[in-house]
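S.K.: With the input below, show me the fold.
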Amino acid sequence: MTLEDRKIIHVDMDAFYASVEQLDAPELKGKPIAVGGSSQRGVVAAASYEARKYGVRSAMPSVTAARLCPDLIFVKARFERYREVSQQIREIFLDYTDLVEPLSLDEAYLDVTENKLNYPSATIIAYDIRRRIYETTGLTASAGISVNKFIAKVASDYNKPNGQKTIVPEEVLEFLEQLEIRKFHGIGKVTAEKMYQHGIFNGADLKRKPIEYLAEHFGKSGVYYYNIVRGVHESAVKPDRIRKSLGAERTFSDNISSEIFMMERLDQIAEEIERRLAKNKVAGKTITLKIKYSDFKMQTRSKTVDHYIFKKQQILEIATELVRQESFRESVRLLGLSLSNLNTEDKEEEEPVEVQLEFKF
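M.R.: Model prediction:
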C-alpha cells in the first residue's frame, strides 16, 4: 500500500465547550457565550459561533472579548463534563478503527484505510461518524478526509460548522496550490506575514520556491513547507501518544505582587499536578515556572534535577527556587507550573498538556 492509498479522517467538534454548555442549558442556545474567564478577568477558553461573529476567539483576554461583544455571556468551564462527552465520542470512533489519535478532547485523527466495518469509502465513514455523534450527544462535528493528516486537518475547516470535505488523491496538488497560505495548518499569523514579504500568498507561490530558499529563510520549517505543498506528509496516525509534559496554571481575579500570595497559589497548583502525575503514573525531572505579568508579557524559568520527582513538596521546593531566582518586575496575573523530561521519553511524543485551574481565591 502506498501513502496515496491511505484514508485519513480528521474529526473536529464544532465549538465543543460552548456547544456542550448550550446543549445543557437550552436558554443559552443562539446566544453569544464564552467559556472561561469573566467580563473583568481571565482568558476565553472557547466561544460559541454566535460570539465568533463579533471576533471573540479562544485564548483572547476576557476584557477584550467583552468589549467586542457587549452581550457576551461568560460561562464557567466544566472540564469533567467535557471529558464525559469526549469519551462518548471516542467510543464511536473505536467502532470503526483502533487507529485513533486524539489531539484534544474535541478532535482526533482516524486511519480508516482498513476499518472494522469494511466500508470502502472514508467519506461515507465520516458521514456515519458525524451522524452517530449527533444522535448520541446532540452535538455537531465537522470532518476532513484525505490521504494524510495534514490535508485532512486543513479540509475539516473548510465546511465548518457541521460539514465535511474530501480531498481525493488526484485533487491533492491542485487543492494545495490554490490554498491561501494562512490556511496551511502550522502556518500562524507571524509566519504568514513573513511569507507575504517573500511573495508567498498561496500554495502555488510556495511551490515555486526552491527548498534551499525556504530553508534559508524559514530554517528547518522550510523543508516541511516544501514537502507539505507537494502533498508529502508521512506521519502515521498514532493511537498511543505519550505525554511529554504535564502542567497546570491559574489566572487570578486580581493581580498579585506578594511572594507569600504567590507561594499560596503555587502550593495549590503543585497539589493539582501531584494528583495528575499519580493518575497518569508518570514523573519528571524538569520544572518550569510560567509567569504572565499585568502587562501580559510572559516569562518562564526552569530547573532540571538528576532524579524523577512526582510529589507536591518536591515540586514546590523547586518552584520556590524559581520564584526567588530574580525579582518580579510587575504584578502577576497568571502563574503556572509544568513538569517535563518525563519517564516516558522512550515512547512516542505527545504535545504538552496544560489545564486551566478553577480555584477560587
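S.K.: can we go C-alpha only for contacts and neighbour counts from here?
M.R.: Will do.
S.K.: what does stretch 313-321 contact?
M.R.: 263, 266-267, 270, 287-289, 303, 309, 337 (C-alpha atoms under 8 Å, 6 or more residues apart in numbering).
S.K.: quick one more, to check against the first:
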Amino acid sequence: MAMEKSREKSSSDSIQTQSGTILHVDMDAFFVSVEQIRRPELRGLPLAVGGLGNRGVVASASYEARAYGVHSAMPSGQARRRCPEIVFLPGDHELYQEVSGRIMEILRSFTPLVEPLSVDEAFLDVSGAHRHPVEIGHLIRRRVLADEGINCAVGVAAVKFLAKLGSKLAKPTPTPEGPSPGVGVFEVPAGEERAFLAPRPVTDIWGVGPVTLAHLNRIGVATIGELAEFPLERLEQVVGKAHARHLHSLANALDPRPVVPDTAPKSMSREETFARDLHSQEELGAELVALSDSVASRLRAAGMAGRTITVKIRFNDFRTITRSRTLASAVDSGVVLAREAKQLLKAVDVAPGVRLIGVGVSELEDPDHRQLSLDDVGTPLWHDVDRAIDRIRDRFGGEAIGPGGTKAAGPGTTGWLRPN
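M.R.: Next up is the predicted model:
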C-alpha cells in the first residue's frame, strides 16, 4: 500500500512539474471546408472528398455526411450506401497545401513553437506567451475563421496527449438536424488530469486499437482510471513490456514529449482587427507600438532577430496591402520595430478607414551574429532596456510593463511604465 501511494505521488508530481502549456489545433473537416469555400452552394449538404470510384476511400466528410455514419477512411461504396445523396468531390491537394501553409503561418504568429502533424492539425507550445492559453485558443479560432473561413477546435493541456484529446472534445457533433456546435476550446486544467481521464474509455488513449482493446477487456480494464491503477507488471504480461509502459504512462497523464517545430520559423507577426475602423495615423501608430512590442518580445524569447519589417493594412472594404523595409542589421527591439513600422505607415492614406493592422518581421537570424551598422550610430541601443523589460514580465506577468502611449499605458505617456 505504501508503495502504491508513493507511486501515485510521484506520478502527480511529474504532471505538476512538466513545463509548458500545449495547444492542439485541429481543423474541422478540412478538405470539405476548403471545397465549400470554393463552392458555397455545397454548404449544408452531405459532402465527401475522396476517391470517386467504388474502390476509393473517403478522405474527409462533412458533418451532414457524418450524421449518416460516413467517416474518413471508409470505402466510397459503403459511404454511398449509407448516404445515397452524398456528393463526392475529387481531392485538390495542391489547394489544400496552400491553405494549410497560410494556416500554419497564422499559428506561428502566436508562437514560433509550432509542430505540424498534418495539413490540418498542429501542436503549439505557448508557455512563453503573455496571454492565458485558453484565450489564445479562442483568438486562434477567430483568426483562422476570419482569414480562411474555416472552423477549428483547440485543446489546451500540459501534455500533448491531453491537448489532442481536448481538441477532439471541442469539436461539433453530427446530428440528423445538422452539426451541433462544440465548445471550440476545451481545457484540461493543470492538476486535474487524472481525475479527468479516470472515467473515460481506454479507446481514448493512443495505441488502443481493436487488438489491444480485446486484451484489456479480458483483464477487466474498460476505463482509463482502471488502466492507471492496473499493476504495470501484469499489464506487461498481457500486451508486452514497451506497449504496457506506453499505455500506463498515458493513463497517468504522463507524456514528456515536447513540441518540436519542423523548421525554424521564417517570420513572426502580430495583427489586430478593430471593433470600429480607425482613420488616423495617431490611433494606428499607437496600435503599431503595442504590436511591435509583442513581436519583439516573442523574437527575444525565441532567441531571434529580423531584418525585414512589414506592415499589413486591411481597409474597411477588405482591400489589403503590405509595406516593407529591410534594415542593414537584424533587430529584436520593440522600440526600433515601432519606429520603422510607423515610418512605413506614414506613406499610406488611412483616411478611408482601417479595420486591421499588423506588424511582421522576417529574414530571421541569431541576434548574436549581427554587427553594428551605420544606422545604429548616434541611436540608443535598446538591448539592456529590452532585457530588463523581459525580466520584469517574467517575474510580474506580461501586463506588468508596456510601451508608453498605448491603450494599456494611457494617453500622453512616453517611454516605459507600469500601468496602474
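S.K.: quick revisit: make TSV from the contacts of stretch 313-321 of the first structure and add neighbour count to it.
M.R.: Shown next, in TSV, are these (neighbours: other C-alpha atoms under 10 Å):
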residue	neighbour count
Met263	16
Leu266	24
Asp267	19
Ala270	27
Ile287	26
Thr288	20
Leu289	23
Lys303	14
Ile309	21
Leu337	25
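S.K.: Which of those residues sits closest to Tyr54 of the first structure?
M.R.: Nearest to Tyr54 of the first structure among the contacts of stretch 313-321 of the first structure is Leu337, at 32.9 Å by C-alpha to C-alpha.
S.K.: List the contacts of the residue nearest to that closest one when sequence neighbours are not counted.
M.R.: Spatial nearest neighbour of Leu337 of the first structure, chain neighbours left out: Leu289 (4.8 Å); criterion: C-alpha to C-alpha, 6 or more residues apart in numbering. By C-alpha under 8 Å, 6+ apart, Leu289 of the first structure lies in contact with 300-302, 319, 322-323, 335-338.
S.K.: 10 Å instead?
M.R.: Contacts for Leu289 of the first structure (C-alpha atoms under 10 Å, 6 or more residues apart in numbering) come out as 247, 249, 266, 299-303, 318-323, 335-339.
S.K.: of the residues you listed, buried ones?
M.R.: 247, 249, 266, 301-302, 318-320, 322-323, 335-339 (16 or more other C-alpha atoms under 10 Å).
S.K.: related to what we said a few turns ago, part of a strand, is the residue nearest to Leu337 of the first structure?
M.R.: Yes - Leu289 of the first structure sits within a strand when classified using DSSP: H, G, I helix; E, B strand; the rest coil.
S.K.: nearest to Val44 of the first structure, of the buried ones among the contacts of Leu289 of the first structure?
M.R.: Glu249 (14.2 Å).
S.K.: Do I have it right that the closest one meets Asp267?
M.R.: No - proximity of Glu249 of the first structure to Asp267 does not meet the contact threshold set by C-alpha atoms under 10 Å, at 11.5 Å.
S.K.: Now do the shared contacts for those two.
M.R.: Counting by C-alpha under 10 Å, 6+ apart, the residues touching both Glu249 of the first structure and Asp267 are Ile273.
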